[in-house]
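the sequence isn't on hand, but the structure is:
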């Protein structure tokens, strides 16, 4: 019976032999270094796990009840030599793991510019990274190539052995950008920008997906990443440019609406400053950008009258997630245009265009007359109530 069971498992083993453990066999230098960290850490931990598991089996067999030849020492209590082995070996392994973790954390920092394209292959001084702006939408991926002036949905490409600089954000909820063959996952968050520096070293088509659950269409957030030669990458860009589609703000707002299993789309032109508006959450016409709001807050804010500085929201991106209707939704109205603001961390507060204080969008200046408490009126009201 046992033989028949083993024979039945052979087809399953054959199926498993076709699996491609991409995490352990990546095609990018960053992913390769991360693979090495996993392997080294596993080997260091096995230096303790294997001897301990082996000794458990050895002691159970050697000191079994039926083995009367084994030494019997019921009064044994302490061994200095054994204590040294028990504590020193794990301590040395923890020190090694700590040193490897510290070096890997700094050398493989996603924000750190690459120093090489592969082992023993430093980056050429004249090489420039390929800039790619990544936006996690519901439930698809938008890739903008600012240098080439194109954009794609659920399709990404890059030349082999050329550094890639990803700028990553999201439209609504937190997501995670992950191409296992290229590098580790990096989170995409609305109103924020994360970065990833990577390089692909082998031509081919690799899978990319979201590694963070983000709603009903999460399982369809997959895209193809193409590692191409320089010539093939130029052809890929040319095919995208040949597309008549234009990714402007109205088109983006329509694309931003939740949709599942979206096919590949290409846009031959992209509106300037679109990614900055997405990151600052002000793609909608008239909406105040986060950078503008922070600049106003740095100068003292708009006061209580600023609470009235709102406009109706044309489209509620959260309505598909069960948000209860509660009347007309609003957002803070813009005072400047999005191009007037800069969402970079080093941006300085904007100076007013004139000496007149900022009052909001058409709002009257608040009354500066101080409030005075009228004690006689309070006394008269108390007498009337009584």
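Good, I have the coordinates. Computed from a predicted structure; not experimentally measured.

when you work out contacts or count neighbours from here on, use the C-alpha atoms and nothing else.
Will do.

ranges for the helices of the stretch 1-150 of the chain?
2-16, 29-62, 80-107 (DSSP state H, counting those that start in this stretch).

which of the ones you listed sits most buried?
Across these, averaging neighbours per residue (mean count of other CA atoms under 10 Å) puts helix 29-62 on top, at a mean of 14.

chain center to that helix: distance?
31 Å (CA atoms, centre = their mean, to the nearest Å).

what about residue 171, distance to residue 141?
Applying CA to CA, to the nearest Å, the value for residue 171 to residue 141 is 10 Å.

now do residue 33
26 Å.

one step back: where do the contact lists of residue 171 and residue 141 overlap?
Counting by CA atoms under 8 Å, 6 or more residues apart in numbering, the contacts common to residue 171 and residue 141 are residue 135.

hmm, back to that, which one of the helices of the stretch 1-150 of the chain lies nearest to residue 202?
helix 29-62 (9.9 Å; CA to CA).

packing partners for the closest one?
With contacts taken as 3 or more CA pairs under 8 Å, 6 or more residues apart in numbering; DSSP states H and E, helix 29-62 sits against helix 80-107, strand 183-188.

pipe those into CSV and attach distance to residue 210 per row.
Output for the helices and strands packed on helix 29-62, formatted as CSV (distance: least, CA to CA, whole Å):
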stretch, distance to residue 210
helix 80-107, 22
strand 183-188, 9
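
the ones you listed: which one's closest to residue 22?
Of the helices and strands packed on helix 29-62, nearest to residue 22 by CA to CA is strand 183-188, at 10.9 Å.

helices and strands around the helix or strand following the closest one, which ones?
Downstream of strand 183-188, the first helix or strand assigned by DSSP states H and E is strand 194-198. Using 3+ CA pairs under 8 Å, 6+ apart, the elements in contact with strand 194-198 are strand 164-170, strand 183-188.

repeat that with 6 Å
strand 164-170 (3 or more CA pairs under 6 Å, 6 or more residues apart in numbering; DSSP states H and E).

and the angle from the strand it packs on to strand 183-188?
30 degrees (axes from the mean of the first three to the mean of the last three CA atoms, to 10 degrees).

need the contact list for residue 23.
residue 180 (CA atoms under 6 Å, 6 or more residues apart in numbering).

and here is the other one:
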């Protein structure tokens, strides 16, 4: 059997793609170009897992090509025909033993990384974390800074080397909050307050988006992320407080209507707005909150309920 030119070209493309991955051409692949401690650990886990899988995949691909070529049908071949051959203990140990060892190593690595990368686990830092409350709306993102008293739409600015404690919910269909160069996804769900710690190790502009299909304008649900110095961050907050209008409850209801939005900034927002959103559809669940934070959250829920 002769190999067609198309088959040879396909094999060459596949091998070239594998070589690109192995040699680390990753600058344009954002998940492999981390800018924070969480994304860096996740990148290392992906690379480790891929290399472990290559221990099985690469020999199999090479052996497949060799076997297809060596045992192809051709004129004048004199290979010995042994139709009754059916077992080799050595080969059985090799092709069962190696994958089992790889799976065990991969399991240990994954379990350790899963516990180490628990999203609600605070990051070790000398800096106090900044809280940002994230609300997924159709089709936009609302960011509230309760400590600074400001809010933004589709714009997230954070200081470098400072842990950011994201509290994430949704006032729309379930979505997924994602900043690839800082860390993995966290689901935004109505009636839930999810906790996610991320940090930017260097100044720069990053891309954030929704990573769950939510309808017509799903593709427009992205936002700008900028990591700056602490001084620039404080100046940005001051500028919003001095120049932007406040966000009223009526204004929030208009934001919650299904529509895309440009970047907006607000000098203030109604007290307990995030808690009101979480409890809008009934009982809430808080993932990753400490006992003290949970008590505070319940108090805010009670206040929000009284104000309805």
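Nice, thanks for sending it over. Nothing here was measured: the structure is a model prediction, and the numbers come from that model.

rewinding a little: of the helices and strands packed on helix 29-62 of the first structure, which is nearest residue 3 of the first structure?
By CA to CA (comparing all of these), the closest turns out to be helix 80-107, at 41.9 Å.

residue range for that closest one in the second structure?
Mapping helix 80-107 of the first structure onto the second structure (TM-score structural alignment) gives residues 89-116.

that stretch against the first structure, how far on average?
Comparing stretch 89-116 of the second structure with its match in the first structure after superposition yields a mean distance of 0.7 Å (mean CA distance after the TM-score superposition for the first structure).

in stretch 200-210 of the second structure, what counts as buried?
200, 201, 206, 207, 208, 209, 210 (16 or more other CA atoms under 10 Å).

any chance of JSON lines for those, columns distance to residue 161 of the second structure and secondary structure?
Formatted as JSON lines, those follow (distance: CA to CA, whole Å; DSSP: H, G, I helix; E, B strand; the rest coil):
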{"residue": "200", "distance to residue 161 of the second structure": "6", "secondary structure": "coil"}
{"residue": "201", "distance to residue 161 of the second structure": "5", "secondary structure": "coil"}
{"residue": "206", "distance to residue 161 of the second structure": "15", "secondary structure": "strand"}
{"residue": "207", "distance to residue 161 of the second structure": "18", "secondary structure": "strand"}
{"residue": "208", "distance to residue 161 of the second structure": "18", "secondary structure": "strand"}
{"residue": "209", "distance to residue 161 of the second structure": "22", "secondary structure": "strand"}
{"residue": "210", "distance to residue 161 of the second structure": "24", "secondary structure": "strand"}
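
which parts of the helix or strand containing residue 239 of the second structure are buried?
Using DSSP H and E, residue 239 of the second structure falls within helix 230-243. Residues 233, 237, 240, 241 are the ones in helix 230-243 of the second structure that count as buried (16+ other CA under 10 Å).

can you list contacts of it?
So helix 230-243 of the second structure is contacted by 159, 267 (CA under 6 Å, 6+ apart).

how does it look with 7 Å?
150, 158, 159, 265, 266, 267 (CA atoms under 7 Å, 6 or more residues apart in numbering).

buried members of those residues into PyMOL, please.
Buried residues within those, by 16+ other CA under 10 Å, are selected in PyMOL with:
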select buried, resi 150+158+159+265+266+267
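
show only the entries of the contacts of helix 230-243 of the second structure found in helices.
Among these, none falls in helices (DSSP state H).

for the contacts of helix 230-243 of the second structure, which one is nearest residue 276 of the second structure?
Looking across these and measuring by CA to CA, the closest to residue 276 of the second structure is residue 150, at 16.9 Å.

counterpart of that closest one over in the first structure?
So, by TM-score structural alignment, residue 150 of the second structure is matched to residue 150.

then residue 56 of the second structure?
Checking TM-score structural alignment: residue 56 of the second structure goes with residue 48.

gap between its match and residue 91 of the first structure?
Taken as CA to CA, the span from residue 48 of the first structure to residue 91 of the first structure is 11 Å.

same thing with residue 164 of the first structure?
39 Å.

sorry, back to before: so which of the helices of the stretch 1-150 of the first structure is nearest residue 248 of the first structure?
Of these, nearest to residue 248 of the first structure by CA to CA is helix 29-62, at 33.8 Å.

the closest one vs the second structure, mean deviation?
Relative to the second structure, helix 29-62 of the first structure is 1.0 Å off (mean CA distance after the TM-score superposition for the first structure).

quick one: what's aligned to residue 79 of the second structure in the first structure?
Residue 79 of the second structure maps onto residue 70 in the first structure, by TM-score structural alignment.

let me redo that: residue 67 of the second structure
Matched by TM-score structural alignment, residue 67 of the second structure corresponds to residue 59 in the first structure.

ok, now which ones touch its match?
By CA under 7 Å, 6+ apart, residue 59 of the first structure has no neighbours at all.

any idea how far it lies from residue 71 of the first structure?
Taken as CA to CA, the span from residue 59 of the first structure to residue 71 of the first structure is 12 Å.

same question for residue 26 of the first structure.
Relative to residue 71 of the first structure, and taking CA to CA, residue 26 of the first structure is found at 52 Å.
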